[in-house]
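**Student:** quick one: sequence and predicted model below, then my questions.
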Amino acid sequence: MIRRRIILMRHAKSAWNQPDLSDHARPLKKRGRKDASTVAARLVALGWVPDETISSDAARAQETVQRMQPFFDPEPPVTFQRTLYHCGMTDVETTLRLLSARVETVLLVGHNPAWEEVLFWLTGLERQLKTAHAALLDLELKKSSVADTRAIWSGLVPPAHRWHLRDVVTPR
C-alpha cells in the first residue's frame, strides 16, 4: 500500500491591532504563538509529523510554521509560496503535484476561506477551520493502482480520489 497524508492547517491567531500593517504583514498574537506550538505537539503525539511543509508567505503563516518546526524531528524542509496566500484549487493541486514521491505527509499552512474550500474539495465534507485548526487527511492506494510511483502525488485529487478526514486537531 502507498499512503499519503495532508495536514491542512489554517494559520494561528493573528494580531489586528496594527492598522498600518498590510494584511500580508500581520504577525501572530501571543495566543497564536502558543496555539501553533500546542497544535505541533498534538500532531507529534498523534504520529502526524510532516516530511515537508509548504506555507503561504504571509507573515502570520510563516510565524505559525516557525513556531511548529522545533517540535518535528527531524525538522522538515519548508517552502513559503505566495500562491498559497490567496489560493484556489488549482494552486493547491499544482503544489501537491510538485511534491516528491518520498513525501508521505505534507503540512500545508494557509488561510480561509480557501482552506475550508480545499477541505471540501478533497473530502466532500464541510468543516469549519478556525485559526490554528489542522485537518488530518489521508489516502491509501494499492501500488498496482499507481502508474508511476515517482509522480505519486500527481493524480491524487478529485474527482480521481476522495481523501478521508481522520480528525481536526485544535489548540484547545
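**Tutor:** That came in fine, so what should we check first?

**Student:** all contacts plus neighbour counts: C-alpha atoms, from now on.
**Tutor:** Noted.

**Student:** what's the spacing between Leu136 and Trp163?
**Tutor:** Here the distance between Leu136 and Trp163 works out to 10 Å (CA to CA, to the nearest Å).

**Student:** got it, and Arg4?
**Tutor:** Counting by CA to CA, the gap from Arg4 to Trp163 is 9 Å.

**Student:** try Leu96
**Tutor:** Using CA to CA, Leu96 is found at 13 Å from Trp163.

**Student:** more crowded one of Arg4 and Trp163?
**Tutor:** Just comparing Arg4 and Trp163: by other CA atoms under 10 Å the higher neighbour count belongs to Trp163, 23 against 19.

**Student:** so what's Arg60 up against?
**Tutor:** Listed by CA atoms under 8 Å, 6 or more residues apart in numbering, the contact set of Arg60 reads His11, Ala12, Lys13, Ser14, His24, Ala25, Arg26, Pro27, Leu28.

**Student:** take the one below as the second:
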Amino acid sequence: MKTLTLLRHAKSGWDDPVARDFDRPLNAKGKRAAAMVGRHMRTLELAFDHAIASPAVRVVETLAQIESGYGRTIAPAMDRRVYLASAVTLLDVVHGFPAEAARALLIGHNPGLEDLVLMLVADGADPLRDAVEDKYPTASIAELQFEGDWSDLATGTARLTRFVRPRDLDPTLGPDAD
C-alpha cells in the first residue's frame, strides 16, 4: 500500500510588496499554523521516504516552519511543475515517484491539491472528502492511501485517510481569527 500526503503551503502575505506571486512570503498566522501542523505531524509519527515541493517562496517558508515543529528535515526535491499546477499535472508528478517509495509528501498550492484529492477519492458518503470539497485551507494536510504503484494512481482509486486543517489543532488559526 502507498501513502501520499498532500500539504498546502501556509497562509501567505498578500499585502507584501513583491513583484511576482512566486516570491510571496508567509504571514505571521501562516508561520504559526505551519509550525503547529509540523508538531502534529510529529505526534502522528508521519514519515516520508520521498518528497517533492513547489519552489515558491511561500512553500519554502512553510517547509522551514513545518520542519521546526516536526523536529526533522524533510528536504524535498524542488520541482517547478508543482508551482500552481493543475490536478492533472500533479498526478503526472506523482506518477514519476520512485517505485521503492512507500510514503511520499507533495507540497504545493490550491486549487491543484484540492482538485487532486477530489479526483483521486471517489465521491460518496465520506465526511473527510466532503470537508476537502468544502475547502482545503492553507497549511492543511490530506493523506491518501491506495494499492499498487505510483503509476497506477488514477481517478477514484485512493482512500482519504486523514484531513487535518490548522483550525482543527488550534481554533485561533481558523478563518475568522487573525
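**Tutor:** Yep, it's here. Just so it is clear, the model here is predicted, and its values are computed rather than measured.

**Student:** so the residue mapped onto Phe163 of structure 2 from structure 1: helix, strand or coil?
**Tutor:** Aligning on TM-score structural alignment places Phe163 of structure 2 opposite Val168 in structure 1. Secondary structure, DSSP: H, G, I helix; E, B strand; the rest coil: Val168 of structure 1 is strand.

**Student:** cool, and Leu4 of structure 2?
**Tutor:** Leu4 of structure 2 is classified as strand under three-state DSSP.

**Student:** ok, the counterpart of it in structure 1 - contacts?
**Tutor:** Correspondence of Leu4 of structure 2 to structure 1, assessed by TM-score structural alignment: Ile6. Ile6 of structure 1 sits next to Thr105, Val106, Leu107, Leu108, Ala135, Leu136, Leu137, Asp138 when contact means CA under 8 Å, 6+ apart.

**Student:** among those, who's most crowded?
**Tutor:** Neighbour counts for the contacts of Ile6 of structure 1, by other CA under 10 Å, peak at Leu108, which reaches 30 neighbours.

**Student:** that one pairs with which position in structure 2?
**Tutor:** Per TM-score structural alignment, Leu108 of structure 1 is aligned with Leu106.

**Student:** just tell me the aligned range of the longest helix along structure 1 in structure 2.
**Tutor:** Criterion DSSP state H: the longest helix present in structure 1 is helix 30-46. Residues 28-44 of structure 2 are where helix 30-46 of structure 1 lands when matched by TM-score structural alignment.

**Student:** list the buried residues of that stretch.
**Tutor:** Within stretch 28-44 of structure 2, the residues scored as buried using 16 or more other CA atoms under 10 Å are 29-42.

**Student:** same check, this time on stretch 158-166 of structure 1
**Tutor:** Those would be Arg162, Trp163, His164, Leu165, for stretch 158-166 of structure 1 by 16+ other CA under 10 Å.

**Student:** equivalent analysis for stretch 93-104 of structure 2, please.
**Tutor:** Buried-residue list, stretch 93-104 of structure 2, by 16+ other CA under 10 Å: Val93, Val94, His95, Phe97, Ala102, Arg103, Ala104.

**Student:** what segments of structure 1 are helices?
**Tutor:** 30-46, 59-68, 89-97, 114-123.

**Student:** is the match of Phe163 of structure 2 in contact with Ala132, as I believe?
**Tutor:** No: counting by CA atoms under 8 Å, Val168 of structure 1 does not reach Ala132; the two are 10.1 Å apart.

**Student:** of those two, which one has the most company?
**Tutor:** Of the pair Val168 of structure 1 and Ala132, Ala132 is the one with more neighbours under other CA under 10 Å, namely 27 against 16.

**Student:** could you pull up the contacting residues of that one?
**Tutor:** Ala132 of structure 1 makes contacts with Met9, Arg10, His11, Ala12, Lys13, Gly32, Asp35, Ala36, Val39, Thr170, Pro171, as judged by CA under 8 Å, 6+ apart.

**Student:** out of the buried residues of stretch 93-104 of structure 2, which is nearest to Glu133 of structure 2?
**Tutor:** Val94 (21.0 Å; CA to CA).
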